[in-house]
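Asker: Predicted model, plus sequence, below.
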Amino acid sequence: MKENIVISKATIDRLPIYFRTLRLVQEEGLEIISSEELGQRLGVTPEQIRKDLASFGQFGKKGVGYFVRELIRNIGEILGLHCNWNVAVIGLGHLGWALAHYRNFDSLGFNLVAMFDVDPAKVGQVIKGTTISHLDQLEEVMRERNIHIGIITVPEIHAQSVADRMVAAGVRGIWNFAPRKIKVPATVRVINEDLSVGLSSLSFYLARQTPVNP
C-alpha cells in the first residue's frame, strides 16, 4: 500500500466485491481481464476500478489488463485474507446455524474454530468438526483457541454483554448481527449487519417503483 494515502471506506468496501468477482472469473477459466470488462460485470466504471487499485500500488499491464490469479492474490493480501483468522459464532439460532455452515469460510482464510449457545439440545453438537460449547465457557475457549473474530447472532438484549465478554477474552473484531449498536474499545473493530435495515431500504425503493394494492 502506498504510504501516507488515506483510503476511503467506499474503496475498501469495493475490494471484497472485486475479490469475489475475480474468483468467479478465475473459475470461468479467464487468465486476463481488463478494467472495462471487470467494470461491466460489477456496474463500476473502469476509471473507478483503476483508481481504487492504484491506491494500493501498480497492478496489471497497460494495454493488456489484469492477470486474474495475480490480482486475486494481491487483493487477498490487501484484505488480510492470508492471515488465517480464527472465528467464533455466538448464538446458534437460525442465522447463527446458517453462518456456521457457510462453506466459504475456509476458502477465504477464516477458520471457524468455536461456537457457543445456551440451549442444552445444541451444546455438544458438532458442526464441520467443531463442537458447540456452552456460553459459560466463552472466555476460556476463546483464549484457548486464540479467537480473533467473534460473530454475534444472539438476541438483541444479550448482544452488549456478549460483546463485553469477547473483548475481555481478547477478540480483535466483531461481526454483529444483533439489531443494536454495541459499544467496544477503539482497539476493537465492529461491523454491524442489521437485516431489518436492508429490507426496509429495499422496501422504500420498491414502494416508489411498483404500484402497491392497498
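Answerer: Yep, that arrived.

Asker: For the rest of this, base every contact and every neighbour count on C-alpha atoms.
Answerer: OK.

Asker: Show me where this protein has its strands.
Answerer: With DSSP state E as the criterion, the chain has strands at 32-33, 66-67, 85-90, 110-117, 126-127, 130-134, 149-152, 173-176, 189-192.

Asker: can I get those in a markdown table with distance to residue 211 and mean neighbour count?
Answerer: What follows is the strands of the chain, written out as a markdown table (distance: least, CA to CA, whole Å; neighbours: other CA atoms under 10 Å):
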| stretch | distance to residue 211 | mean neighbour count |
| --- | --- | --- |
| strand 32-33 | 41 | 17 |
| strand 66-67 | 44 | 18 |
| strand 85-90 | 41 | 24 |
| strand 110-117 | 44 | 23 |
| strand 126-127 | 45 | 14 |
| strand 130-134 | 47 | 19 |
| strand 149-152 | 37 | 26 |
| strand 173-176 | 35 | 20 |
| strand 189-192 | 32 | 16 |
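
Asker: want to compare, so here's the second one:
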Amino acid sequence: MSPRPVPASTVARLPIYLRVLEELADAGVATTDSGRLAELSGVGPAQLRRDLSFLGSHGVRGVGYDVEHLHAHVASALGVTGDLAVVIVGIGNLGHALANYVAGAGTGFRVAALVDALPDVVGTRVAGLTVEHVDGLEDVVRREGATVAVLATPAGVSQELCDRLVAAGVTGILTFVPRVLQVPDGVDLRSVDLATELQILAFHERRKAASRG
C-alpha cells in the first residue's frame, strides 16, 4: 500500500519539529505535550497534531509525546537516519561554509565530494575532502552514488551544471544561485535566494513604516 500523501506545508515544518525535539532531548526532557511542542515550534497545537498524524504519530492522552521516540519517527520520515551522500558544486566562500556545516552537522547527510572549476580551488582540502575538477562531475556523482547535490556556483553556469547533475542521476538539488533553474519531473529543486529573502523583509519594513505614518 502506498504511503499516505503528506502535504508540502507539513513537510516544510518537519525539520522545525526535529530541531525542537533535539533541543528537548539535549535538555534531558523525556516527554512533552502538544502544547509545549507547538509553542517551541511556532505553530498551533492543532496544526502540530495534524502534521504528526500524517506520520502516524499520536500522543498519549495525559502523557503527551515520548521525545526520543518522536524524534526517531520524524527523522525517519525526513530520511535523515542514514548516511545520505551529498555533492557540493561551487567551493567559493558560500560553498566552503556549506561543506563545513554539513560535515559537522550530524544530520544524516554526508559530504561525499566537492567540485569546482577554479584552478586555485581544485586540489585544496575543505572539510576533510579534496576539491575535484568540474570536468569530472558526472564521474564523481556516480562514484559516490549521490542523489542529492548543492549548487553554489555563478548564475551563468548554474543551469548547465544542474542539467549535468540530473543526467548523472541526481534527483534532489538545493540551489543558492540567484536564478530560476529548470528541472524535469521527478527532480526536487529547493532554492535559497538570500537577495530575495532580504527584499521580502524590506517590503514588510516599508509597509510597517507606512502604517506608522
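Answerer: Here it is on my side, so go on. Quantities reported herein were computed from a predicted structural model and do not represent experimental measurements.

Asker: rewinding a little: right, and the strands of the first structure - which one's nearest residue 207 of the first structure?
Answerer: Checking the strands of the first structure against residue 207 of the first structure by CA to CA gives strand 189-192 as the closest, at 25.4 Å.

Asker: Touching that closest one from outside, list them.
Answerer: Strand 189-192 of the first structure is contacted from outside by 172, 173, 174, 175, 176, 177, 178, 181, 184, using CA atoms under 8 Å, 6 or more residues apart in numbering.

Asker: The second one and residue 149 touch, don't they?
Answerer: Yes: with contact defined as CA atoms under 8 Å, residue 173 of the first structure and residue 149 form a contacting pair (4.7 Å).

Asker: so where do the helices sit in the second structure?
Answerer: Ranges of helices within the second structure are 8-26, 34-41, 45-53, 67-78, 93-105, 137-144, 155-168, 194-211, based on DSSP state H.

Asker: I'd like those helices written out as JSON lines, with mean neighbour count and distance to residue 112 of the second structure added.
Answerer: Formatted as JSON lines, the helices of the second structure follow (neighbours: other CA atoms under 10 Å; distance: least, CA to CA, whole Å):
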{"stretch": "helix 8-26", "mean neighbour count": "16", "distance to residue 112 of the second structure": "22"}
{"stretch": "helix 34-41", "mean neighbour count": "17", "distance to residue 112 of the second structure": "31"}
{"stretch": "helix 45-53", "mean neighbour count": "16", "distance to residue 112 of the second structure": "32"}
{"stretch": "helix 67-78", "mean neighbour count": "17", "distance to residue 112 of the second structure": "19"}
{"stretch": "helix 93-105", "mean neighbour count": "16", "distance to residue 112 of the second structure": "9"}
{"stretch": "helix 137-144", "mean neighbour count": "17", "distance to residue 112 of the second structure": "6"}
{"stretch": "helix 155-168", "mean neighbour count": "17", "distance to residue 112 of the second structure": "14"}
{"stretch": "helix 194-211", "mean neighbour count": "11", "distance to residue 112 of the second structure": "25"}
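
Asker: Can you redo those as a markdown table, where the extra columns are distance to residue 86 of the second structure?
Answerer: Listed next are the helices of the second structure as a markdown table, based on distance: least, CA to CA, whole Å:
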| stretch | distance to residue 86 of the second structure |
| --- | --- |
| helix 8-26 | 18 |
| helix 34-41 | 27 |
| helix 45-53 | 27 |
| helix 67-78 | 15 |
| helix 93-105 | 9 |
| helix 137-144 | 9 |
| helix 155-168 | 12 |
| helix 194-211 | 21 |
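
Asker: right, so of these, which gets closest to residue 125 of the second structure?
Answerer: Closest of the helices of the second structure to residue 125 of the second structure is helix 93-105, at 10.0 Å (criterion: CA to CA).

Asker: Residue 187 of the second structure: which of the helices of the second structure is closest?
Answerer: Minimum separation from residue 187 of the second structure across the helices of the second structure (CA to CA) falls at helix 155-168, 7.7 Å.

Asker: Right, I'll call it a day here.
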